[in-house]
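Colleague: sequence unknown, structure follows:
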């Protein structure tokens, strides 16, 4: 079914039909530039969360980290990200998306400097928490900013660019770790060089955001209609900006008359509470796939599989490469394949991959020359499945499903819980591997992924092919949860 015409009888279908179609023009280049600048936040997110993968071993030796403090250093960024996600969302509602991203770039820069010059474990934790605040804010605000700026026809692919930049940042961290670790690994403080690289994109993000416009939906929500029309005029074809702005303004005015969507309003409304639970469930399901156990502890997993330290640093680049390839494919699919189908395929594949990793580590004992290469291949297959079918789709869906007046709150709350799940996994994963090994860990992940598959099939509605205003009508009326509407693709 063509997404341009929508589902017959779907809520708000007339909103789409009233808009002039997208046509080629210079606005597309402008959209691309704005997305590139904003997604430097995603690049910083990816680099900062993954650089620890290679920096941890030399850092442990220099700072005298134990198994417990190793987990604390890794997870302190993630607990900071949980706070940053929910506070960044609320701040962006008050200050605006653009100003919040500017502030976030400053936290990226300051946190990196504290980590680079940290003389002891305690200072390192402070620096990692500062970085976490920035990472959490980036994970909330940047996808919302892109979704609110994008035309609905290409919202999936434009919003998904942030996830693409996250995996580019992860790959960059793996490459930097491999080069720095193998070239200067015998020198003290090599991990400080790995951590210092991130200051460059932090400066680029700050300078770039000075020239980027504010979200037109935020502007309209705060009474700046003419400014919003001017912004839309830069990123829409001729003749569409004012029509779209009036649609947004009409729905925003109607929504503001109904209720002020603070947390009490959300929790007291049946449909808003349900969509919030969907967002939280998606975030937790994404984290409990175990993807970040690979991104944070990939080198340790590969060493346990049988690679030596130098080779583990090198082959650890492979998951980063496949992550970028998978994210690129996901962007190509995002505007043509329904979100629900993408989730169902993704969780099915990750469940199978986890089972195969567990079986492979069970039947190939330590010392078997095939063991490290089989596990590496299966890890790469898992990361590819995750990036192609889940990561981009989850972040795009979280940026779409919430009504405007609860979007930052809903996104912030969902990502807050997402980061908490991530943080506890990061904190306890080394202990878990020591206790039950790769086999037990990945069999456990397989069980969780199977539960996530059931959740997606029964609870998550379809969002592709609808304007944000149309989705807002469907959510606030509860019609988005009707089976016919939920399955719309």
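Modeller: Sure thing, it's come through. None of the values given here were measured: they were computed from a predicted structure.
Colleague: make it CA atoms for all contacts and neighbour counts henceforth
Modeller: Fine.
Colleague: Any idea how many residues pack against residue 113?
Modeller: By the measure other CA atoms under 10 Å, the count of residues near residue 113 is 18.
Colleague: so residue 163 sits right up against residue 395, yeah?
Modeller: Yes: counting by CA atoms under 8 Å, residue 163 touches residue 395, with 7.3 Å between them.
Colleague: dropping in the other structure now:
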């Protein structure tokens, strides 16, 4: 049963859990709908005959076609990579609200360029539009989770951040099905492929409009010494008067936390970066986060996301319509698996176990598909209907989706967000997000060539890499579930395999001792008892 009860760290007025905080989180999550759709629709759109004919791709050799299709897909990830890094600077100087607004407007520009591209203009405008849209997506993927975390009441922070992942999967489902829909119901012609590209304007436009309704993050305003505006925004988001004790206490904690962060990392935009790269322990931790995103990509997920029609054709699925239909089913399964992960699995069974099960089960499925293709050679023996062996390969593929969705899909993001200290988290999140897009770029850029040169070996390749991630996770990744953020330094100082058990035992002993002595034990409280610097508009608590 899903537990939706609210566990509070202190007595909280019921007004705090109001419609505004959910509304602001939902508006910001148009960014994840935008990201999910843009990551999913392109493979289906490129499979349409109208698109291929418009850009004369059908007249190209296999090598030329692979090169051009890889360029169309991968230049988007290249833009995302630089956008994710830029998001750190955009968020620092422009804030969360206006940073998202700028990203949305630039995304709309990139989408329009993709729509106006044609055979007459060539693919240059298409490439430019994909790069620009990718840059915007990279910025939005950085700013949205940070904004939601900064405005959320602690007791429902996980729930609100979960909306980000949910929006991503909703966008992906629409993206996977849009190709099938236009192929079935829109006559052959430019409108057929224009529609999938034009749909990008909906989440992009909604993010732009939604951004204007947002209240700027009180924490970001406080970092700019705009305490009066920060207090007013916080009171509005919490639906309480500015002089309410709850609002005053939270504002005090925000200011104290900022002072603590600046004491540890220094002021300015470069302080956290200097602290990060000057500390080997933090760099090692960052390396583990990046390694998990490498592991996520070697599952083959981005090869499937961006080239799903090619993947299904290799199994023996023939016909554009049938290929797009099977792609749509993949999107629905992936969405359902993400919901299961969010509501049931991630906090109940931890991080390591899910990753190991996902790798083991996914590898078996990939090996089965590769063996079937190696033996049956479906592409060399085309038939009007899929064979019994082909059906088993399809089942294996969908089982792979069920193993991947509740494990590797979202867990690396959770691990990266919860393991880094607050005072360098904005900088590390930018680097982690950029690493994800870098790996996605490499996979997207070379997948067509891999299918041409390796055939069934592509599946054997991904399956083998998934097996490699099992010992890496087991021996080097500590379990982080249930560990308070303030104890992460101690967790990573212990041996990964036994760290969670040792720390959990120690933490429970401290809680018991505190209960026996009648004292509350909280490192977080100790941290936030720094006396805030007073200014003429600072808030007295």
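Modeller: Noted; the coordinates are in hand. The model shown is predicted, which means the values in this text are computed figures rather than measured ones.
Colleague: Would you pull the TM-score for this pair?
Modeller: The TM-score (TM-score structural alignment, normalised by the length of the first structure) is 0.88; 468 aligned residues with a CA RMSD of 2.6 Å.
Colleague: ok so, going back, look at residue 163 and residue 395 of the first structure and report which has more neighbours.
Modeller: Shown here are residue 163 of the first structure and residue 395; by other CA under 10 Å, residue 163 has more neighbours (29 against 25).
Colleague: What's the match for the more buried one in the second structure?
Modeller: By TM-score structural alignment, residue 163 of the first structure lines up with residue 165 in the second structure.
Colleague: Name the nearest residue to that match, ignoring sequence neighbours.
Modeller: Excluding its sequence neighbours, the residue lying closest to residue 165 of the second structure (CA to CA, 6 or more residues apart in numbering) is residue 32, at 7.1 Å.
Colleague: Which helix or strand contains the one you found?
Modeller: Element membership for residue 32 of the second structure, per DSSP states H and E: helix 30-47.
Colleague: From the chain's centroid, how far away is that helix?
Modeller: Centroid separation for helix 30-47 of the second structure versus its chain: 13 Å, with CA atoms, centre = their mean, to the nearest Å.
Colleague: what about the helix or strand harbouring residue 90 of the first structure, how far off from the second structure?
Modeller: Assigned by DSSP H and E, residue 90 of the first structure belongs to helix 67-95. With mean CA distance after the TM-score superposition for the first structure, helix 67-95 of the first structure departs from the second structure by a mean of 1.0 Å once superposed.
Colleague: in the helix or strand following that helix, what counts as buried?
Modeller: Next in sequence after helix 67-95 of the first structure, counting helices and strands by DSSP H and E, comes helix 97-116. The neighbour-count check on helix 97-116 of the first structure (16 or more other CA atoms under 10 Å) flags 97-102, 104-116 as buried.
Colleague: Helix 97-116 of the first structure vs helix 67-95, what angle?
Modeller: 160 degrees (axes from the mean of the first three to the mean of the last three CA atoms, to 10 degrees).
Colleague: matching residues in the second structure for helix 97-116 of the first structure?
Modeller: Aligning helix 97-116 of the first structure against the second structure (TM-score structural alignment) gives residues 96-115.
Colleague: gap between the residue nearest to residue 165 of the second structure and residue 287 of the second structure?
Modeller: Look at residue 32 of the second structure and residue 287 of the second structure: by CA to CA, to the nearest Å, they are 25 Å apart.
Colleague: who has more neighbours, these two?
Modeller: For residue 32 of the second structure versus residue 287, the count of surrounding residues by other CA under 10 Å is larger for residue 32: 29 against 12.
Colleague: quick one, what contacts the aligned partner of residue 152 of the second structure in the first structure?
Modeller: Aligned counterpart of residue 152 of the second structure in the first structure: residue 150 (TM-score structural alignment). By CA atoms under 8 Å, 6 or more residues apart in numbering, the contact list for residue 150 of the first structure reads 31, 158, 159, 235.
Colleague: could you say what helices and strands the helix holding residue 32 of the second structure packs with?
Modeller: helix 62-116, helix 124-151, helix 157-185, helix 190-198, helix 201-213, helix 301-315 (3 or more CA pairs under 8 Å, 6 or more residues apart in numbering; DSSP states H and E).
Colleague: now the angle from it to helix 201-213?
Modeller: Using the same axes, to 10 degrees: helix 30-47 of the second structure against helix 201-213 is 170 degrees.
Colleague: Identify the residue of the first structure aligned to residue 426 of the second structure.
Modeller: Aligning on TM-score structural alignment places residue 426 of the second structure opposite residue 408 in the first structure.
Colleague: isn't that match right next to residue 96, touching?
Modeller: No: using CA under 8 Å, residue 408 of the first structure is not in contact with residue 96, being 10.4 Å away.
Colleague: So the two - more neighbours on which side?
Modeller: Higher neighbour count among residue 408 of the first structure and residue 96: residue 408, with 28 against 19, using other CA under 10 Å.
Colleague: Next up, the contacts around that one.
Modeller: Residue 408 of the first structure sits next to 89, 90, 92, 93, 140, 141, 144 when contact means CA under 8 Å, 6+ apart.
Colleague: Mind doing that once more with 6 Å?
Modeller: By CA atoms under 6 Å, 6 or more residues apart in numbering, the contact list for residue 408 of the first structure reads residue 89.
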